[in-house]
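Participant: return a 3D structure for these sequence lines:
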Amino acid sequence: MNYYECMQESINYIENKIYEEIDLNEAADRAFMSLSNYYRLFFAIVGCNVKEYIRLRRIHLAAQELLSNDCSILDTAVKYGFTSADSFSRAFKKATGLLPSIFRKQDRQYMFERVDIMEKYFEIQDLELSEKYPDIKVLKETAPFYGAAFRAESKTPENDAFIGLKAWFDKNEIGNIMPDYRVYGYDIPNSAKDDGTYGYEVVVTIPDDFQVRGEGVVKKHFEGGLYAVTETTVGEIVKAWQRFISWLDISRYEMGAHQCLEEHEVESGFLNRNFEEPENIRINLYMPVVKRNQTEYGKVIVDPVRVAYYREYGSDSEQTAHNVWKVMLNWAEKNKLDCSKCKIYMYNHGFAKVKDFWFEIMITLDFAFQDNLIKEKIFKGGKYLTYDTSLSQLVSSWMKVNQYVSANKIASGNHQWVEVWKLNNWRFPEKGIMIMYPLV
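Facilitator: Below you'll find the predicted structure:
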């Protein structure tokens, strides 16, 4: 069960015991969580702490009884776990604004309904799909959030990233600033190298107005959207993603362009992470999805064209990309090229493991030139499937395009894939990016 389903099991336990003494340790056990993690996630998911939820649910039920029969206030107080009529009256007035006696006379209404997390957070699924993939649920539109992120690139980037973020987390007492924090991680795309190094980033949620300071930690904004979610462990992540892809092929969804996320259980996965044997750490996987037919794909044929190009290799992916852009944009400005009349094509090493990262940028042109660094060639072009995106969603958009091609059994061409980058007068930030996937 994912965290939401586990929390619903806990709420079911509370509701069944609403007239009795409720053991919060048992409630946490029903959610398969430690008590401290249970308190934190209950607040994050339900919107109030668990003791407040129990108190308000009892006030709700007591209010119904006060209006429906002539039971005494003391009997009502005892029935719902209050030690005296006075303590009940104080709690009742705090919740409803009125003392029980006045509330009854004025025939008011007070509602605090039982929370149904599955109805609140999840979309209704196709019955056949639910029976075949009972472990995969689709969350309703989730809200954007801010996070403090720490990135590591090494042979053990998960460990390094968690260690780095945890040190910052402790120093800044984030647990006190945001008690309902959550912890996510994800692989850095295009970061795998032949020497076994790759990138991983860990994020802890923070308040929107929190100022992030600290070496190696940056503030990031994550877009909301639809997510398919399932529970797994660190050691079973690959199998879980494979199951997601199979689910996509027969669902009414396709891959979304927002960030893939791995939510780590806080106690075992963050605060007290076992770096020697992390395989059994419990995580929830969030795969971005959109409903089918909501994405607009296009097709275009690109004729052969002369281009100026520059390619560079390097051990640092981001720095190499930065260098290539700097060289080509400076060259374009030096030669007074008209940005509105040229096209900028970019491609790189892609998702394959490489010895050195590399990037190449091509700019279309119609004049001859000589340069010691910039070369020219014919870009052969071809037939392409197109999809418009942005830099923040570029990687997930490529995943989405690949899934679309696979699900629709589209034959791939052998010519070069590219991205068309749209700039304003050779300046960033970019106005947009078009993915161009080669077709037969």
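Participant: every contact and neighbour count from this point should use C-alpha atoms.
Facilitator: Noted.
Participant: show me where the stretch 251-400 of the chain has strands.
Facilitator: 253-255, 261-264, 282-291, 298-302, 305-314, 344-348, 357-364, 375-379, 382-389 (DSSP state E, counting those that start in this stretch).
Participant: alongside the first, I'd like the structure of this one:
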Amino acid sequence: MDWLVRMNNVLDYIEEKLDKEIDYKEIARVACCSEFHFSRIFSSITGISLSEYIRRRRLTLAAFELQKSDRRIIDIAMKYGYESADSFARAFQKTHGIKPSECRLKGKSLKAFPKLSFQLSIKGDTEMEYRIEKLEFEIRLIGKSKPVKTSRAFKTIPTLWSTAKKEGLMQQLINMSWENPKCSLEGILGVCGKEAAIKDEEFNYFMGVRYHDEAPEEMETLIIPPSTWAVFPNIVEAWKRLYSEWVPTSGYELADLPCIECYYPPGHKPRHELWVPIIPK
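Facilitator: Now for the predicted structure:
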């Protein structure tokens, strides 16, 4: 399928560039999606961030080269993107458990991280409920944002909401929301990234509401342009299956906009939904 071909083309591109500079914008171009969305796709499917995968592959090749050649450690370090022998030694020891100089001793154990390959697992035993929403107006949100590491997002985001509840932010958002609904995107919103083209290791998670009056001084404003959305009930389940099951077979591409987690007021069914920006292929 086109989606699988593009994802594996990205892995081929990375493999060819492990001893050179890797252009993250080129990765996104090969994948035919934004840097932000590719980062989410990659970490969701593999369980690690893109940068961590690249780091592991580089250190795997560096270990092979240390064992098979007499090249200086600093030369190998620079070949795989490290500016000094010290930074290379720290990364190498963190991954392999030994110093680069010890790598050449017989009997030393190392860790090899092989090149990944994307494959489509055909399940079909559990349907994915969704609907398409086309919002032909600008969405104005106010709230607060916090940086989140992509690799720890599923652990960090619940903690952010817990803190927001303790500090009163959640109640403040509740008090400002659920008034004069203009569309079904109403409630407490968690926006995954204020912009699409951000670093793969981290994104800003925005906690806010749709609001049209003047924003309080301590809050930020986020504007999302008119767009089309695929909407899924049950946020946790939707995140798990979105990239590996729905996107490859849907006939849609992810748009260059952030995804939105929507938490509805008491008594609403479903309790929460994931809004995913899309465009037709």
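Participant: re earlier: residue 177 of the first structure is nearest to which of the strands of the stretch 251-400 of the first structure?
Facilitator: strand 261-264 (19.6 Å; C-alpha to C-alpha).
Participant: contact partners of that closest one?
Facilitator: Strand 261-264 of the first structure is contacted from outside by 182-186, 270, 281-287, using C-alpha atoms under 8 Å, 6 or more residues apart in numbering.
Participant: want to throw the strands of the stretch 251-400 of the first structure into JSON lines with distance to residue 42 of the first structure and mean neighbour count?
Facilitator: Listed next are the strands of the stretch 251-400 of the first structure as JSON lines, based on distance: least, C-alpha to C-alpha, whole Å; neighbours: other C-alpha atoms under 10 Å:
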{"stretch": "strand 253-255", "distance to residue 42 of the first structure": "29", "mean neighbour count": "24"}
{"stretch": "strand 261-264", "distance to residue 42 of the first structure": "15", "mean neighbour count": "22"}
{"stretch": "strand 282-291", "distance to residue 42 of the first structure": "16", "mean neighbour count": "23"}
{"stretch": "strand 298-302", "distance to residue 42 of the first structure": "44", "mean neighbour count": "13"}
{"stretch": "strand 305-314", "distance to residue 42 of the first structure": "46", "mean neighbour count": "19"}
{"stretch": "strand 344-348", "distance to residue 42 of the first structure": "44", "mean neighbour count": "20"}
{"stretch": "strand 357-364", "distance to residue 42 of the first structure": "44", "mean neighbour count": "22"}
{"stretch": "strand 375-379", "distance to residue 42 of the first structure": "56", "mean neighbour count": "15"}
{"stretch": "strand 382-389", "distance to residue 42 of the first structure": "36", "mean neighbour count": "19"}
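Participant: any chance of the ones you listed in TSV, with distance to residue 21 of the first structure too?
Facilitator: Listed next are the strands of the stretch 251-400 of the first structure as TSV, based on distance: least, C-alpha to C-alpha, whole Å:
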stretch	distance to residue 21 of the first structure
strand 253-255	44
strand 261-264	32
strand 282-291	30
strand 298-302	61
strand 305-314	64
strand 344-348	62
strand 357-364	61
strand 375-379	74
strand 382-389	54
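Participant: residue 239 of the first structure is nearest to which of those strands?
Facilitator: Closest to residue 239 of the first structure of the strands of the stretch 251-400 of the first structure is strand 282-291 (C-alpha to C-alpha; 11.4 Å).
Participant: and that closest one, what does it pack against?
Facilitator: Secondary-structure packing of strand 282-291 of the first structure (3 or more C-alpha pairs under 8 Å, 6 or more residues apart in numbering; DSSP states H and E): strand 225-233, strand 253-255, strand 261-264.
Participant: reformat those as CSV; add distance to residue 394 of the first structure.
Facilitator: Formatted as CSV, those follow (distance: least, C-alpha to C-alpha, whole Å):
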stretch, distance to residue 394 of the first structure
strand 225-233, 16
strand 253-255, 13
strand 261-264, 15
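Participant: of all those, which one is nearest residue 438 of the first structure?
Facilitator: Comparing these under C-alpha to C-alpha, the one sitting nearest is strand 253-255, at 19.1 Å.
Participant: Provide the aligned range in the second structure for the closest one.
Facilitator: Following TM-score structural alignment, strand 253-255 of the first structure has no partner segment in the second structure.
Participant: residues in contact with that strand?
Facilitator: Under the criterion C-alpha under 8 Å, 6+ apart, residues 248, 287-292, 399-401, 403-404 lie in contact with strand 253-255 of the first structure.
Participant: now that strand: how far from the chain's centre is it?
Facilitator: Relative to its chain's centre, strand 253-255 of the first structure lies at 15 Å (C-alpha atoms, centre = their mean, to the nearest Å).
Participant: number of nearby residues for residue 109 of the second structure?
Facilitator: 12 (other C-alpha atoms under 10 Å).
Participant: map it onto the first structure.
Facilitator: Under the alignment (TM-score structural alignment), residue 109 of the second structure maps onto residue 108 of the first structure.
Participant: mind listing what its match touches?
Facilitator: By C-alpha under 8 Å, 6+ apart, no residues touch residue 108 of the first structure.
Participant: packing partners for whichever strand or helix holds residue 230 of the second structure?
Facilitator: Following DSSP states H and E, the helix or strand that holds residue 230 of the second structure is strand 227-233. When contacts are defined as 3+ C-alpha pairs under 8 Å, 6+ apart, strand 227-233 of the second structure packs onto strand 131-135, strand 272-280.
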